[in-house]
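**Student:** Build me a model from this:
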Amino acid sequence: MRPDDWHLTEDVDNFLARAGDFLRSRPGLHVMQLTWAERVRTRTTDAFGAETPVFGVLERAGEARATFYRLPPGALGLSPLTPEQADSLAARLAALGHSLRSVSAGHSTATAFAEAWQRHTGAMPKLRDTRLRLYRLGTLTPPEPLPSGRGRVLGEQDLEQVMFWCGEFAKAVGEVVSIDADSWASTRYADKRYTLWETPDGTPVSIAGMNPLIGGQIQVDIVYTPAHLRGLGYAGAVTAEVSRAALAAGARDVVLFADLANPTSNALYQRLGYRPLTDWAVYDFSRAVPEVR
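**Tutor:** Okay, the predicted model is just below:
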């Protein structure tokens, strides 16, 4: 496979014209490709700073076979690749002088690319400790019994409350991000729709978000309950509510990521009807240390 079989573009509309049908054919495995293409398409041109996101399509006989995106300042995301495809992409990006800080994909794809990138550039890959599993919803099975209270979809009038909860979530997962009225629109949290679980007296106890409908699919993205309120059924209730909202919004597929280090959440999602789709991995790259002679 030749490295120049990869078509690179900074035009996201061109990328989607070439690869859209391919991505939508397996939306679960392509969730990050679809999500970031949509974010780049709908955000302002300066949302990513001075550098422009790059997209790529591997084409054979006029058909898309694989894709990637590269976000500033060097985060690479991949659709499933064979080792040969991963090597051809690494060769192409290295020849063009692209620098990479990380690669994320299904575990086997990320590993194949990390090894190829090391061969072509000498960059040393390090597997992140956080291990994720991607789930897809089968038949939604709400928990029984539900905790007392109700689910409520949050609207524009709830923005202050949404920002507070997203800030709490970001701190809990170690994400360094400013979330306030001035920065909100530029964060990854701004394009989501949120569902809150609140107790009968109106006290909010758990929140879940979902991304927009893209390619017939919705990703549930953030589920958060404060530590002192966990174990009371609130996370299961709010996840069931946001999953129901996703289906009501027209999603044929509903997916979410879970941290494999948290067996409680993984067991919860499976009780709700989510089934494993693939394990996910992220490698960070650093330059090789020159040998001292």
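**Student:** can we go C-alpha only for contacts and neighbour counts from here?
**Tutor:** OK.
**Student:** The stretch 151-293 of the chain: strands as residue ranges?
**Tutor:** 193-198, 204-210, 217-224, 253-259, 274-286 (DSSP state E, counting those that start in this stretch).
**Student:** Going along the chain from the helix or strand containing G56, find the next helix or strand for me.
**Tutor:** Using DSSP states H and E, the element containing G56 is strand 54-60. Next helix or strand after strand 54-60 toward the C-terminus (DSSP H and E): strand 63-71.
**Student:** ok, residues contacting that next one?
**Tutor:** 18-19, 22, 33, 36, 48, 52-59, 76-81 (CA atoms under 8 Å, 6 or more residues apart in numbering).
**Student:** Turn the strands of the stretch 151-293 of the chain into CSV, including distance to S108 and mean neighbour count.
**Tutor:** As requested, those are exported to CSV (distance: least, CA to CA, whole Å; neighbours: other CA atoms under 10 Å):
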stretch, distance to S108, mean neighbour count
strand 193-198, 32, 24
strand 204-210, 27, 25
strand 217-224, 22, 23
strand 253-259, 17, 22
strand 274-286, 8, 20
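**Student:** picking that back up, which PyMOL command selects the buried ones in the contacts of strand 63-71?
**Tutor:** Here is the PyMOL command that selects the buried residues among those (16 or more other CA atoms under 10 Å):
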select buried, resi 18+19+22+33+36+52+53+54+55+56+57+58+59+76+77+78+79+80+81
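**Student:** To compare against the first, here's the next sequence to fold:
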Amino acid sequence: MDAVVHATLESFDAATHDRLSADPVRNTVALTSLDRIRRSPATDLLPTLITFHDNGEVIGSLIRTPPWPFQAADLPLPAVELAANLAARIDPDAPGVTGPRDRSEAFATATGKNYTESLTTRQYRLGTLAQPTVEGAGRLATEEDVELLGTWREAFLSEAVPEAPNEPATEAMRASLRLGNGHALWVSNGTLVAWAVASLPQAGMTRLGPVYTPPEHRKHGYGAAVSAFASQWALNQGATDVLLFADLTNPVSNSIYQRIGYQPLDDWAEFWWKH
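**Tutor:** A predicted model of the protein is given here:
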């Protein structure tokens, strides 16, 4: 077994596009991350792109889009030691790894670093969408909502993923809108009360997230309503696999998603290195 570090996204795509697209559910994070790189202006933070080969055949991959952790969903377990050693040499600034638990934990262990489990999630896929009956109505966000979306994104990350890199939130939201992602807002009595994002479909797959309701508007069903609205937007865009991740330490969100039609698939875990 050997590994190839790709200097360009074009080279990596040539080796992995068909492979990743053949399993868009498992490779959801990689597909959306790579699409964002392709269609966004170039930055100084170049991605780390590695493929693993056995007898000339591509058997897996490992990617990182700075400043975020490695994505191990396509990492073959037999390549974990090779991947950890190579990653340490070519990308020493990586903060951690995320992916299905068996792969991300194996990679984290193989690095020999001290790490903490920062996030445990369950991946869900939409079956039959069940629209909840909730006061208010949904609408899609526009450029005029960018400042609010930036504020809500910062609040969401501070609450749900405190280890997340510090990025300019408003610019991230503006870029997401320009990429064509669906930013759904729920409006009750003229007040914006909840937000959910659905990515533009890739290989038939859309992923929801973030989903956020400010604390003062919780326990009214707005999170379920805006999630269903965003899910319907994704279906209208032609998505065949509508996915999301729910924090396993939050039983409320897990039950809400199941009530509107989402079915559990797999457990993922995110590990960050201790410094």
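**Student:** Any idea what the TM-score is?
**Tutor:** Here the TM-score for the pair of chains, by TM-score structural alignment, normalised by the length of structure 2, is 0.88; 270 aligned residues with a CA RMSD of 2.4 Å.
**Student:** returning to that earlier point: and of the strands of the stretch 151-293 of structure 1, who's closest to Y234 of structure 1?
**Tutor:** Ranking these by their distance to Y234 of structure 1 (criterion: CA to CA) puts strand 204-210 first, at 6.0 Å.
**Student:** corresponding residues in structure 2 for the closest one?
**Tutor:** Aligned by TM-score structural alignment, strand 204-210 of structure 1 falls on residues 192-198 of structure 2.
**Student:** Which residues does the matching stretch contact?
**Tutor:** 181-187, 206-214, 217, 222-223, 226-227, 230-231, 233-234.
**Student:** rerun at 7 Å
**Tutor:** With CA atoms under 7 Å, 6 or more residues apart in numbering as the test, stretch 192-198 of structure 2 has contacts from 181-187, 206-214, 217, 222-223, 226-227, 230, 234.
**Student:** and whichever residue in structure 2 pairs up with R70 of structure 1, how many neighbours does it have?
**Tutor:** In structure 2, the residue paired with R70 of structure 1 is R64, using TM-score structural alignment. Neighbour count of R64 of structure 2, defined by other CA atoms under 10 Å: 24.
**Student:** Also the one 5 residues further on?
**Tutor:** A count of neighbours around P69 of structure 2, defined by other CA under 10 Å, yields 22.
**Student:** List the residues that contact it.
**Tutor:** 94-98.
**Student:** what about the residue most central in space within structure 2, is that helix, strand or coil?
**Tutor:** Nearest residue to the geometric centre of structure 2 (CA atoms, centre = their mean): V29, 4.7 Å. Here V29 of structure 2 takes the helix state, with states given by DSSP: H, G, I helix; E, B strand; the rest coil.
**Student:** now the aligned partner of it in structure 1: how far from L232 of structure 1?
**Tutor:** Alignment of V29 of structure 2 against structure 1 is given by TM-score structural alignment, with M32 as its counterpart. Per CA to CA, to the nearest Å, M32 of structure 1 is found 32 Å from L232 of structure 1.
**Student:** Same check on L89 of structure 1?
**Tutor:** Counting by CA to CA - L89 of structure 1 and L232 of structure 1 are separated by 47 Å.
**Student:** now swap in S104 of structure 1 and tell me
**Tutor:** Taken as CA to CA, the span from S104 of structure 1 to L232 of structure 1 is 34 Å.
**Student:** So the two - more neighbours on which side?
**Tutor:** For S104 of structure 1 versus L232, neighbours defined as other CA under 10 Å are more numerous around S104 (21 against 14).
**Student:** Tell me how many other residues crowd the counterpart of T109 of structure 2 in structure 1.
**Tutor:** Structural correspondence for T109 of structure 2 with respect to structure 1 (TM-score structural alignment): E115. By the criterion of other CA under 10 Å, E115 of structure 1 has 18 neighbours.
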